[in-house]
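Engineer: Structure here, sequence nowhere to be found:
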């Protein structure tokens, strides 16, 4: 298992959290997605290490922006 933490900008409500959770959860190999609305932190547990591009595309599909660390 692999765990990664990302920051997402633009989330303001529970529906935002649901959208990001759903789209990131659709990435191949993702087992769990935890989103903290207050901090914008998204913790992803997956079968394999994910690329930033995979997660960024999913976050973009949800209508938000992955913040580059």
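Structural biologist: That came through, no problem. Predicted model, so just to flag it, every value in this text is computed and none were measured.
Engineer: When you work out contacts or count neighbours from here on, use the C-alpha atoms and nothing else.
Structural biologist: Fine.
Engineer: what about the helices in the protein?
Structural biologist: Under the criterion DSSP state H, the chain carries helices at the ranges 14-25, 52-62.
Engineer: by contact count, what packs against the shortest one?
Structural biologist: Meaning helix 52-62. Contacts defined by 3 or more C-alpha pairs under 8 Å, 6 or more residues apart in numbering; DSSP states H and E place helix 52-62 against helix 14-25, strand 65-67.
Engineer: Make a markdown table from the ones you listed and add distance to residue 52 and mean neighbour count to it.
Structural biologist: Converted to a markdown table, the helices and strands packed on helix 52-62 look like this (distance: least, C-alpha to C-alpha, whole Å; neighbours: other C-alpha atoms under 10 Å):
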| stretch | distance to residue 52 | mean neighbour count |
| --- | --- | --- |
| helix 14-25 | 11 | 17 |
| strand 65-67 | 9 | 17 |
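Engineer: ok, structure two:
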């Protein structure tokens, strides 16, 4: 199992967290998604390899921006 933590901008409420989870949970290898809205942090819990580029694309699809 591996965890991937990503800083995300633009989140402000529970709906934001739900939108991000909705995009990330279907990705291959993703077991859980934790969103800390006040901290601007998304943690993806996965089994095996979770492609970071796919996670970034899913966050963008949800309407938010990964902070690099």
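Structural biologist: Received the coordinates, thanks. Nothing here was measured: the structure is a model prediction, and the numbers come from that model.
Engineer: how close does the closest residue to residue 64 of the first structure other than its chain neighbours sit to residue 33 of the first structure?
Structural biologist: Closest residue to residue 64 of the first structure apart from its sequence neighbours, by C-alpha to C-alpha, 6 or more residues apart in numbering: residue 10 at 5.8 Å. Distance, residue 10 of the first structure to residue 33 of the first structure, by C-alpha to C-alpha, to the nearest Å: 17 Å.
Engineer: Residue 51 of the first structure now?
Structural biologist: To residue 33 of the first structure, residue 51 of the first structure is 15 Å away according to C-alpha to C-alpha.
Engineer: who has more neighbours, those two?
Structural biologist: More crowded of residue 51 of the first structure and residue 33, by other C-alpha atoms under 10 Å: residue 33, with 19 against 9.
Engineer: Minimum distance to residue 46 of the first structure: which of the helices and strands packed on helix 52-62 of the first structure has it?
Structural biologist: Residue 46 of the first structure sits nearest to helix 14-25 of all those, at 9.4 Å, using C-alpha to C-alpha.
Engineer: if we can go back for a sec, which one, of the helices of the first structure, ends up nearest to residue 44 of the first structure?
Structural biologist: helix 14-25 (8.2 Å).
Engineer: Measure how the closest one sits relative to helix 52-62, angle-wise.
Structural biologist: Interaxial angle of helix 14-25 of the first structure relative to helix 52-62 (axes from the mean of the first three to the mean of the last three C-alpha atoms, to 10 degrees): 140 degrees.
Engineer: Appreciated, that's everything.
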